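Give me a 3D structure for the following:
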Amino acid sequence: MTAAAAGTVLLATRNAKKLAELRRIVGAQVTVLGLADVAEFPELPETGATFEDNAREKADQACRETGLVSLADDSGLAVDALNGMPGVLSARWSGRHGDDEANNALLLAQLADVPDERRGAAFVCAIALAVPGARTVLRRGEWRGRIVRRPAGAHGFGYDPLFVPAESDRTGDGRTSAELSPGEKDALSHRGRALAAVLPELRQVLGR
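So this is what the prediction gives:
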């Protein structure tokens, strides 16, 4: 039985929150594995110039190393006043990969003198779907909003406590991404939108 026939997909990440997010979106009929669930292999560094480059490289490597249908994403925050940065450097903006607190503190310091009307930003996510013997599929999702001056909220990860989605402003509640419930975030987020865009291809490959 092939991995596709078995309804199994590998998400090329060790981030438990990303795994939980994908599992919520694809549903119980699809088995989602992470890198901790397969034989270890040396992971390539993220050296791509774009989110798409990094997502494709990670998905292709995971598929090649394991033989499994593989998904990989690269995502980050693009701030208008910083000409689209941190961009692909979002996870290591402060110089330490995955240090959310340091990354958020540095971003706030860099935007300290930027007025509220110029604090626009977007979360961006590129997702790659790699299938053995087939062409890799790429999809992209964006989530517009703005950067607040102080973090708020305990949900999510990364820059979520600093990002107020446009939807929150339209409803007038001003909640950050970190103040949304997991279900609310899934329905709106950049990653949720990218996953929704690739889901038809994934379900077709898995026969679900």
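
rest of the way, CA atoms for contacts and neighbours
OK.

Tell me where this structure has helices.
Along the chain, counting by DSSP state H, helices occupy 16-26, 51-66, 100-110, 166-171, 182-188, 190-206.

so of those helices, which one's packed in deepest?
Mean neighbour count (mean count of other C-alpha atoms under 10 Å) peaks for helix 51-66 among those, with a mean of 22.

So Ala166 versus Asn54, what's the distance?
27 Å (C-alpha to C-alpha, to the nearest Å).

How about Arg119?
Relative to Asn54, and taking C-alpha to C-alpha, Arg119 is found at 27 Å.

Please apply the same query to Glu65.
Counting by C-alpha to C-alpha, the separation of Glu65 from Asn54 is 17 Å.

Likewise for Ser90?
Using C-alpha to C-alpha, which is the criterion applied here, Ser90 is 13 Å from Asn54.

same check, this time on Glu184
Glu184 is 27 Å from Asn54, by C-alpha to C-alpha.

How many residues are close by Ala49?
By other C-alpha atoms under 10 Å, the residues close to Ala49 number 11.

distance of it from Ala55?
Taken as C-alpha to C-alpha, the span from Ala49 to Ala55 is 11 Å.

before we move on, what about Glu201?
Using C-alpha to C-alpha, one obtains 16 Å as the distance from Glu201 to Ala55.

do the same with Asn83
To Ala55, Asn83 is 22 Å away according to C-alpha to C-alpha.

cool, Val137 as well?
Val137 sits at a distance of 10 Å from Ala55 (criterion: C-alpha to C-alpha).

here's the other one to compare against:
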Amino acid sequence: MMRIVLATGNAGKIREFSDMLGPLGFEFVPQSEFGIEPPEETGDTFEDNAILKARYASARSGLPAMADDSGLEVDALGGAPGVRSARYAGEGAGDLANIEKLLEAMTLVPDASRSARFRC
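The predicted structure is shown next:
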């Protein structure tokens, strides 16, 4: 079985990847098993951040690694919060603070213009 580090702290993602690809001979282990803390996400795109996280985990574990990055893109906000979705209200802010900031930013946006997408 080929071991692959999954550069995430999300136990649900470990289960999803294991369920999908485990039968094909892949074993996914969380980066925490190697004491790896996530790197600072400095990329300009989701792809940049995923590559950064995978390379970081691979270099520290000595194993192949996979990662993803995702976030919310709101058209009326020019694609924000985008790659900063998890940190939209500031470093260390939680989901509730991010949601509150997003709703505040959307206050004057008419319902007909409230389109968005979740991008991975």
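
any common contacting residues for Val137 and Ala55 of the first structure?
Shared contacts of Val137 of the first structure and Ala55, defined by C-alpha atoms under 8 Å, 6 or more residues apart in numbering, comprise Ala128.

What's Ile99 of the second structure aligned with over in the first structure?
Aligned counterpart of Ile99 of the second structure in the first structure: Asn104 (TM-score structural alignment).

One more: Gly12 of the second structure?
Match for Gly12 of the second structure (TM-score structural alignment): Lys17.

cool, and Asp48 of the second structure?
Mapped onto the first structure by TM-score structural alignment, Asp48 of the second structure lines up with Asp53.

For that match, give its distance to Leu108 of the first structure.
From Asp53 of the first structure to Leu108 of the first structure the distance is 28 Å (C-alpha to C-alpha).

Gly120 of the first structure too?
Taking C-alpha to C-alpha, one finds Gly120 of the first structure at 13 Å from Leu108 of the first structure.

same thing with Glu46 of the first structure?
For Glu46 of the first structure, the distance to Leu108 of the first structure equals 25 Å [C-alpha to C-alpha].

can I get the helices of the first structure in a markdown table with distance to Ala126 of the first structure?
Below are the helices of the first structure laid out as a markdown table (distance: least, C-alpha to C-alpha, whole Å):
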| stretch | distance to Ala126 of the first structure |
| --- | --- |
| helix 16-26 | 14 |
| helix 51-66 | 5 |
| helix 100-110 | 20 |
| helix 166-171 | 20 |
| helix 182-188 | 15 |
| helix 190-206 | 7 |
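
out of those helices, which comes closest to Ala128 of the first structure?
Closest approach to Ala128 of the first structure among the helices of the first structure (C-alpha to C-alpha): helix 51-66, 5.2 Å.

Which strands or helices does that closest one pack on?
With contacts taken as 3 or more C-alpha pairs under 8 Å, 6 or more residues apart in numbering; DSSP states H and E, helix 51-66 of the first structure sits against strand 70-79, strand 120-130, strand 137-147.

export those strands to TSV and tack on mean neighbour count and distance to Val38 of the first structure?
Shown next, in TSV, are those (neighbours: other C-alpha atoms under 10 Å; distance: least, C-alpha to C-alpha, whole Å):
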stretch	mean neighbour count	distance to Val38 of the first structure
strand 70-79	26	12
strand 120-130	26	16
strand 137-147	21	22
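
and Ala28 of the first structure, which of these is closest to it?
Closest approach to Ala28 of the first structure among those (C-alpha to C-alpha): strand 70-79, 16.9 Å.

Excluding chain neighbours, what is closest to the counterpart of Val29 of the second structure in the first structure?
Counting by TM-score structural alignment, Val29 of the second structure lines up with Leu33 in the first structure. Closest residue to Leu33 of the first structure apart from its sequence neighbours, by C-alpha to C-alpha, 6 or more residues apart in numbering: Leu10 at 4.7 Å.

Based on its surroundings, how many neighbours for the one you found?
26.

any idea how far Ala28 of the first structure is from it?
Between Leu10 of the first structure and Ala28 of the first structure the distance is 15 Å, computed by C-alpha to C-alpha.
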